[in-house]
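**Q** Need coordinates for the below:
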Amino acid sequence: MTTATLPGTLSLGLARGATELREFFRQKENLIFTISLPALLMLLLGTVYVREAAAGQMFAASMIGAGIISTSFVGLGMSVVADREDGTLKRLRGTPMPFTSYFIGKIVLVFVSSLFEAALLMVVAVWRFDVELPSSAEKWLTFAWVFTLGVISCSLIGVALSAIAKSTRNAAGVLNLPYIVLQFLSGVFIAQTMLPESLRTVGSLFPLKWVCQGFRSVFALNDGYAVMEAAGSWELGKIALVLGAWTIVGLVLVSRTFKWSNTSR
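**A** Next up, the predicted model:
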C-alpha cells in the first residue's frame, strides 16, 4: 500500500494564489476600486500640481511606487484581517496547508494586482502627462527588482501590522494612517529636499521612500534628476539593502505576531 505524498509548500502556495486571484477578479467592485484608485489620484493630483514634463516624470514614478505599496501594505493587511474575522484562517489552520503557503498565495495576489495597477498608472501617465517610459533594458531590470523587493517587504509589514487590528472596521485606521503620513515623508507629494532634515530621516527609515526613489531613477530622463533626491544620487545599492533588510524584518515580525484568530496565536 502506497502513501499519497502531499504537495510541497510552494505548490500549495501557488494553488492558494490561484484561488485568491479567482476570488479577487470575481469581486468586480473591489477589483475596480483597488486598481483604479491610485490612477484616479494621480490624475486629480497631477492635474493640480504638474506644470512641466520633468515634474510629470517624477510625480508619475512616485505615484506608481505609492500605488504598489497601497496594494501590498494596506490592501494585503486588510485582506488578512478579513480572513481572520470571517473564519477563513481558522478553517485553513485545520487543513494540511502550511502557514507559509497561505502567505505565498497572498503575495501572488499582490504581485498580479500590483502589476495591473502599475500598468494602468503608466497608461494614465503617458496619456495625461506625456510621461516617457524607460527605453533601456537596464532601467526595466531596475524596475523589476525594486518592484519585487517593495511588494514582498511591504506585504510582510502589512501582515505583521494586521495582528493589531481586531476587525476590518479598525484595520483601515491601523494601516492607512502610517501609509498616508509616510507619503508626505517619502517624496511622493513633496520633494524630500523641501522637508526638514528630521522628517527626511523619519521617511528614510521605511520602505516607501526607497521604492519611490528607485522608480524615480527608472523614469528619470537623465541622471541630472538625482539632484532632487535628499542624497543627490539614486543610491540604488542602498535601496536594495534597505528593502532587503525590511524583508528580513518583516519575516521575523510575521513569524512572531501572526494570529489565526483574534483569540489565539
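**Q** alpha carbons only for contacts and neighbour counts from here, please
**A** OK.
**Q** buried stuff in stretch 14-33?
**A** Leu14, Ala15, Arg16, Gly17, Ala18, Glu20, Leu21, Phe24 (16 or more other CA atoms under 10 Å).
**Q** Against Asn222, how distant is the closest residue to the fifth one other than its chain neighbours?
**A** For Ala18, the nearest residue in space outside its immediate sequence neighbours is Gly105; the separation is 7.3 Å by CA to CA, 6 or more residues apart in numbering. Noted for Gly105: a distance of 38 Å to Asn222, by CA to CA, to the nearest Å.
**Q** Kindly report the same for Gly94.
**A** Counting by CA to CA, the gap from Gly94 to Asn222 is 54 Å.
**Q** can you count the residues close to Thr47?
**A** 13 (other CA atoms under 10 Å).
**Q** just Asn222 next, same as before
**A** 9.
**Q** And this one, please, so the two structures can be compared:
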Amino acid sequence: MTTIAIPRLPAGRTVRLGLSRIVNEVRAYFRQGDSVFFTFLFPLVMLTIFATAFSNQSFGTDASGNEVSAAAYYLPGMLAAGLLLSGLQNLAVDIATERSDGTLKRLAGTPLPVVSYFIGKIGQVLVTGAAQAALLLLAAGLVFGVSLPTALEDWFTFAWVFLLGVTTSAVLGIALSRLPRTGKSATAVVIPITLVLQFISGVYLPFSQLPEWLQNVANAFPLKWMAQGMRAVFLPDTFESAEPGGEWNLIGVFIATSAWLVVGLVVCRLTFRWIRKDS
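**A** Next comes the predicted model:
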C-alpha cells in the first residue's frame, strides 16, 4: 500500500517570523517622531489640554454627588481615540508609505509570508496601543487625580473593548492603506478621516448634544461604539441615561465593532497586494 506524504504547513515558521517582525516594527515606530506625536502622544496631549482648559467646570456628578472633573469625563474618549490612531491612522499611513517607497515590493521578493507581515503590523499596534492606554491611565490617575475603577468587572470590560477595538482599528488601517495613491498623500487622505470620526463620535464633544442625523452617521462607524464602551467603564452610572437608548449597550458595542472587524478582514483579503497592479 502506497502512503502519500502530506506536507506540513510551516505555521510555526510563519508565526516566528511574525513575532520577530513585531520587535522590528515597534522599534521603527518609536524612531519616527511624527508617528510618536500624532498617534502615540496625541491623546495624552488632548487630555491635558481639556483637563486644564475646563478644570473649573463640572461635567456632572456620580451617585454620591461628587463632581466629575474634565479629566475624568474626557478620559474614555481619549482612550477610544488612541485605539483609532494607533491602529487605523498609523497603519494606513505606514503601509501606504511602504507601498510607495518600494518596501512592499522588496518584501515580495523575500520568503516572508503575508501573514507574518500582518502579524508584525497588528502586533506592533497591540504593543503601542497598550503602552498608550497605560500612559493615559497613569496620567489621569497620578497627574489629574481621576479615580479609576476598582471593580474587576469594569476592568474585564475595558480589556475586551480595548482588544476588540485595537484589533478592528488595525485591520481597518490595513484595508484603508489602499486608498492613498502615494505615500506622500497618505497623511492628507487618512488624518482628515480620523479627525472627523473623532468629532462626531463623542470623543471631543458630548455625543448626546450632536444633531440626531449626525449621531446616526456616527452610529455607522466603530469609533462611536468604542468610545461608548470606554464610557461604560470609566464614567459613573449616572451618565448612562445620556447614552442613546439610555443604556451603555455593551452588547451593541461588541456586535458593531465585531462587524467592522469582519468587514476589514474581507477588504484586506480582497485588496491587499505587496504592490499595486498599476505600479
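**Q** follow-up on the earlier one: which one of the buried residues of stretch 14-33 of structure 1 is nearest Met194 of structure 1?
**A** The nearest member of those to Met194 of structure 1, counting by CA to CA, is Phe24 at 39.3 Å.
**Q** What residue in structure 2 is paired with that closest one?
**A** Superposed on structure 2 with TM-score structural alignment, Phe24 of structure 1 falls opposite Tyr29.
**Q** now the helices for the stretch 51-200 of structure 2?
**A** Assigned by DSSP state H, counting those that start in this stretch, the helices in the stretch 51-200 of structure 2 fall at 70-84, 90-100, 103-108, 114-138, 152-176, 186-200.
**Q** what's the average distance of the fifth one to structure 1?
**A** For helix 152-176 of structure 2, the mean distance to aligned residues of structure 1 following superposition is 1.0 Å (mean CA distance after the TM-score superposition for structure 1).
**Q** how about that helix: buried residues?
**A** For helix 152-176 of structure 2, by 16+ other CA under 10 Å, it's 158, 161-162, 164-176.
**Q** Reduced to three states, what does the residue mapped onto Glu247 of structure 2 from structure 1 come out as?
**A** Matched by TM-score structural alignment, Glu247 of structure 2 corresponds to Ser233 in structure 1. Under DSSP: H, G, I helix; E, B strand; the rest coil, Ser233 of structure 1 falls in the coil class.
**Q** next one: the one 5 residues further on
**A** Taken by three-state DSSP, the conformation at Lys238 of structure 1 corresponds to helix.
**Q** what sits against Ile69 of structure 1?
**A** Taking CA atoms under 8 Å, 6 or more residues apart in numbering, we find Ile69 of structure 1 in contact with Gly150, Val151, Cys154, Leu208.
**Q** Trace the first one over to structure 2, please.
**A** In other words, Gly150 of structure 1. By TM-score structural alignment, Gly150 of structure 1 lines up with Gly165.
**Q** Over to the last one?
**A** Using TM-score structural alignment to pair residues, one finds that Leu208 of structure 1 aligns to Leu223 in structure 2.
**Q** Counting neighbours, what do you get for the spatially closest residue to its match that is not a sequence neighbour?
**A** Spatial nearest neighbour of Leu223 of structure 2, excluding adjacent residues (CA to CA, 6+ apart): Ser201 at 6.1 Å. Look at Ser201 of structure 2: counted by other CA under 10 Å, it has 28 neighbours.
**Q** My guess is Ser201 of structure 2 contacts Met226. True?
**A** No. Here Ser201 of structure 2 does not reach Met226: they are 9.1 Å apart, not a contact under CA atoms under 8 Å.
**Q** Leu126 of structure 2 -> structure 1?
**A** So, by TM-score structural alignment, Leu126 of structure 2 is matched to Phe111.
**Q** Oops, could you answer that again for Asn90 of structure 2 instead?
**A** By TM-score structural alignment, Asn90 of structure 2 lines up with Gly75.
**Q** how much space is there between that match and Tyr49 of structure 1?
**A** 27 Å.
**Q** So between the two, which is more surrounded?
**A** Each of Gly75 of structure 1 and Tyr49 has its neighbours counted (other CA under 10 Å); Gly75 has more, 20 against 12.
**Q** what's near enough to touch that one?
**A** By CA under 8 Å, 6+ apart, the neighbours of Gly75 of structure 1 are Thr34.
**Q** Next, the distance between the ends of stretch 170-185 of structure 2.
**A** End to end - CA to CA - stretch 170-185 of structure 2 spans 20 Å.
**Q** what sits up against it?
**A** By CA under 8 Å, 6+ apart, the list of residues contacting stretch 170-185 of structure 2 reads 86-101, 121-122, 125, 186, 189-190, 260-261, 264-265, 267-268, 271-272.
**Q** Out of these, which end up buried?
**A** So, of the contacts of stretch 170-185 of structure 2, 86-100, 121-122, 125, 186, 189-190, 260-261, 264-265, 267-268 end up buried under the neighbour-count rule (16+ other CA under 10 Å).
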